[in-house]
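My questions are about this predicted structure, shown below with the sequence.
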Amino acid sequence: MTKTTSKARYSCYPFMREKSCLVDYEIRTDSLTTRIGEALASLRIEKQCEEIAILERLQPLAYHLNGSVRGRMAITEQDLAWLDDIYDRYITRRDDWKNFYLPQGTQGAALLHVCRSEAKKSYRALHKVSQERPVDELLFSFLGLLANVFFVLAVAVNQNQGIEEIVFHSKSYGKG
């Protein structure tokens, strides 16, 4: 059997050597999508059914974020409205959202905090892309809200498991 070689075998992504910030955005959103998968695995073990259903819908949307700049816009106003509804549904479950919580708790909640951080990194990478080319404002809205949704999901998962949030008091900001 003869071994065939192609350049594709040595390339993990065809655009890796581009100078554009777009590649960094695409790598960031790929990481976000991967982290959502990791959070899903933990939430399945923790039997967080409502949050699992949300992440199962969010994961492909994260890949759609990935291609929506280089390719066709794949995030829709309906996707944003759905995400808005998720946020509204979770935000009404608590009245102490003015606090800043340490990212901790169950494995699933901790991974949702990682997803929150990845969404913020993706937003920042998208901002850099927007300095090079036009970017649909819907992508910024979706990513910003997505980070906030991951936060409320993490808090809900902890609450479902009886884990108390730990309020963070900054020595740098506020009354100190």
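That came in fine, so what should we check first? Residues are numbered from 1 along each chain as shown.

CA only for contacts and neighbour counts going forward, please
Will do.

Report the contact partners of the residue nearest to the spatial centre of the chain.
The C-alpha lying nearest the average C-alpha coordinate of the chain belongs to residue 119 (CA atoms, centre = their mean; 3.7 Å). Contact analysis of residue 119 by CA atoms under 8 Å, 6 or more residues apart in numbering lists 29, 32, 143, 144, 146, 147.

Now the third one: which helix or strand?
What it means is residue 143. helix 137-160 (DSSP states H and E).

can you map out the helices along the protein?
Along the chain, the stretches classed as helices by DSSP state H are 22-46, 49-67, 77-91, 107-130, 137-160.

Now do the second one: which elements does it pack against?
The criterion is 3 or more CA pairs under 8 Å, 6 or more residues apart in numbering; DSSP states H and E, and the helices and strands that helix 49-67 contacts are helix 22-46, helix 137-160.

dropping in the other structure now:
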Amino acid sequence: MFKVLKRLKIYTKTGDKGSTSLFTGERRSKDDAVFQSLGNTDELNSFIGLAAVQCKNHQDISNMLEFIQSRLLDVGSNIATPKSSNHEKLARVGFKAEYVDNLEKWIDQMDKDLPPLKNFILPSGGEGSARLHVARSVCRRAERSIVKQFLDGEVDESAYKFINRLSDFLFVAARTVAHRENIQETIWKKE
């Protein structure tokens, strides 16, 4: 027997007065630091999706990016459930340290095949590489927006580490795509 699912409405009108809810149900102003972090993480996820489209010829990287996009939703759940809430949903939003280990493994795998860096490089290396560099810079912004919540003990350490390591992953993935496509990275030139 099939269960008929109720269709969710896209708009709720509950935020029309400038506030919205955390995962716990607590309402806060939309300009609260939690929602800044969630917005930056969501934007990062969108840029990673855009980069993934451009990297579809690199199936391994495309698969990694898809995994990362799902984990970014997990990071968002963790952010949207501050630890100080002591809410029952905290048990559902814990972030696994093994996700950070995955990123580190992937970084090491890709980096071993790259020429060593001898200079700073500019975001370059073709469209796929450049899009990954954009995602990397958005990732750094997301990290900066989360750091206070992490230092205040409101976000799991592994969720914060994931975002920190993710920018390194995106840098190495950008270099890998450029290298595989035999597109020269642009070296920074000091005047």
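Received, thanks. Since the structure is predicted, the reported quantities are computational estimates derived from the model, not experimental observations.

For the aligned residue in structure 1 for residue 147 of structure 2, give its distance to residue 141 of structure 1.
Alignment note (TM-score structural alignment): residue 147 of structure 2 maps to residue 127 of structure 1. The gap separating residue 127 of structure 1 from residue 141 of structure 1 is 12 Å, by CA to CA, to the nearest Å.

okay, these two: which has more neighbours?
Using other CA atoms under 10 Å, the more surrounded residue of residue 127 of structure 1 and residue 141 is residue 127, with 16 against 13.

Could you report the distance from the more buried one to residue 136 of structure 1?
11 Å.

same deal with residue 159 of structure 1?
Separation of residue 159 of structure 1 from residue 136 of structure 1 (CA to CA): 36 Å.

Compare the two (neighbour count), which wins?
Each of residue 159 of structure 1 and residue 136 has its neighbours counted (other CA under 10 Å); residue 159 has more, 16 against 12.

contacting residues for the counterpart of that one in structure 2?
Applying TM-score structural alignment, one finds that residue 159 of structure 1 aligns to residue 179 in structure 2. Residue 179 of structure 2 makes contacts with 114, 125, as judged by CA under 8 Å, 6+ apart.

ok, now how distant is residue 179 of structure 2 from residue 93 of structure 2?
Distance of residue 179 of structure 2 to residue 93 of structure 2, computed by CA to CA: 37 Å.

Also residue 44 of structure 2?
For residue 44 of structure 2, the distance to residue 93 of structure 2 (CA to CA) stands at 20 Å.
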